[in-house]
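1. Here is a sequence together with a model predicted from it:
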Amino acid sequence: MGAAALLLSLDQFVKWTIATSLPRGEVMAITAWFNLVHVLNPGASFSFLAEAGGWQRHALTAVGVVVSAALAVLLWRGIRGRLVSAAYVGLIGGALGNVADRLRIGAVVDYLDLHWRGMHWPAFNLADIFIVGSAALLIAASLGSRDDSREVGRRGTT
């Protein structure tokens, strides 16, 4: 759980840095295809539910907390495989990073803006990278060998 707390702290530090150094709505060009921006997303991925009227803040917060708690229990009980353990840690750190924003300001701070020839990928943040990267680890673990009998982690040890 210490690793998840580290990821959460890193996410919150970067968001604080963006929020204190780049006014909301501003764009800072870094390369021809990458900007730093400061936007707030009251919804989920790709601004899904952003215009839902406010209830989504509480629903998305609850989902993030419940999923993180369930994954923490699974980690505490012991997980088979290092990839799955790493994925669970990343999911917890990322989910709680976005939960912290929703609780603190009612929306998630996004700041990474990828674009090409006038097309923009929706802005995202480090917590989102942790979540997507963890999903990729879970896919990789599911494609790996099934005879991995090493049990990783038991009540916080690895």
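-> Yes, it's here.

2. alpha carbons only for contacts and neighbour counts from here, please
-> Fine.

3. all strands in this protein, in order from the N-terminus.
-> All strands of the chain, identified by DSSP state E, fall at 27-29, 34-41, 79-80, 108-116, 119-120, 151-152.

4. who touches the last one?
-> I take that to be strand 151-152. Outside strand 151-152, the residues that touch it by C-alpha atoms under 8 Å, 6 or more residues apart in numbering are Gly78, Ile79, Arg80, Gly81, Arg82, Ser85, Thr158.

5. and of these, the nearest to Ser134?
-> Closest approach between these and Ser134, by C-alpha to C-alpha: Ser85, at 9.6 Å.

6. Please tell me how far the residue nearest to the closest one when sequence neighbours are not counted sits from Ala141.
-> Using C-alpha to C-alpha, 6 or more residues apart in numbering and skipping the chain neighbours, the partner closest in space to Ser85 is Ile79 (6.2 Å). According to C-alpha to C-alpha, to the nearest Å, Ile79 stands 12 Å off from Ala141.

7. this is the comparison structure:
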Amino acid sequence: MANRKHFSSNSGGGIGSWLGIAAIVVLLDQITKITVTQILSYGQAIGVTSFFNIVLVYNKGAAFSFLSNQGGWQRYFFTGIAIAAVILITYLIKKHAGKRLFCWGLALILGGAVGNLIDRLMYGHVIDFLDFYVKTWHWPAFNVADMAICLGAGLYILDELRRSKS
């Protein structure tokens, strides 16, 4: 019970701690991407288990390779969306810095957005490498930034559900 109360408390925590969490996500994301690009060539896979590979692939689109086969305009479109999201999320974290669960979610989303934004700006695509599959069906490859965004979105939804009940 103490953990739940502590985790959802509205006290403490300035914007610096939330930006620190986002920075850790960016750092982990970029380190893993650099490591994979040093070890593998494009399309090369290393089997880890019967349902998981590490594979180097590039995503020029958004989630699940949405718009990846377009003429290149999507790079600028998704870069613009990411920059706008970073500005909005930073504003929301600053405004609500004491709302822990809300800010945890936003900090994770922010870190993931910045991690993938760095890829788009530096390479023109996002580096993905985590490949889960069942027999011949593969889930779209993803990365640490994508995991942080999904976890952050889940925490954001949980926070909204908790607030709507009270």
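-> Now that the structure is in, tell me what you want to look at. These figures come from a predicted structure and were not determined experimentally.

8. Counterpart of Phe77 of structure 2 over in structure 1?
-> Aligning on TM-score structural alignment places Phe77 of structure 2 opposite Ala59 in structure 1.

9. my bad, Ser41 of structure 2
-> Aligning on TM-score structural alignment places Ser41 of structure 2 opposite Pro23 in structure 1.

10. cool, and Tyr156 of structure 2?
-> So Tyr156 of structure 2 corresponds to Leu138, using TM-score structural alignment.

11. Ala141 of structure 2 too?
-> Ala141 of structure 2 maps onto Ala123 in structure 1, by TM-score structural alignment.

12. Centre of the chain to stretch 37-49 of structure 1, how far?
-> 13 Å (C-alpha atoms, centre = their mean, to the nearest Å).

13. Quick one: end-to-end length of it, please.
-> 21 Å.

14. What span of structure 2 is that stretch aligned with?
-> With TM-score structural alignment as the criterion, stretch 37-49 of structure 1 aligns to 55-67.

15. Residues in contact with the matching stretch: which ones?
-> Counting by C-alpha under 8 Å, 6+ apart, 36-37, 40-46, 68-69, 72, 74-75, 78, 124-131, 140-141 sit against stretch 55-67 of structure 2.

16. ditto for stretch 50-58 of structure 1
-> Outside stretch 50-58 of structure 1, the residues that reach it (C-alpha under 8 Å, 6+ apart) are Asn41, Pro42, Gly43, Ala44, Leu49, Arg102, Gly106, Ala107.

17. again, only this time at 6 Å
-> Pro42, Gly43 (C-alpha atoms under 6 Å, 6 or more residues apart in numbering).

18. ok now that stretch, how far from the chain's centre?
-> 19 Å.

19. How many neighbouring residues does Asn35 of structure 1 have?
-> Around Asn35 of structure 1 there are 18 other residues, counting by other C-alpha atoms under 10 Å.

20. Please tell me how far the match of Ala141 of structure 2 sits from Trp76 of structure 1.
-> Distance from Ala123 of structure 1 to Trp76 of structure 1, by C-alpha to C-alpha: 34 Å.

21. more neighbours, the two?
-> Ala123 (23 against 16).

22. and the more buried one, what does it touch?
-> Asp110, Tyr111, Leu112, Asp113.

23. please redo it, this time with the cut-off set to 8 Å
-> Ala123 of structure 1 neighbours (C-alpha under 8 Å, 6+ apart): Val37, Val39, Phe46, Asp110, Tyr111, Leu112, Asp113, Leu114.

24. what about it, distance to Ala69 of structure 1?
-> For Ala123 of structure 1, the distance to Ala69 of structure 1 - C-alpha to C-alpha - is 27 Å.
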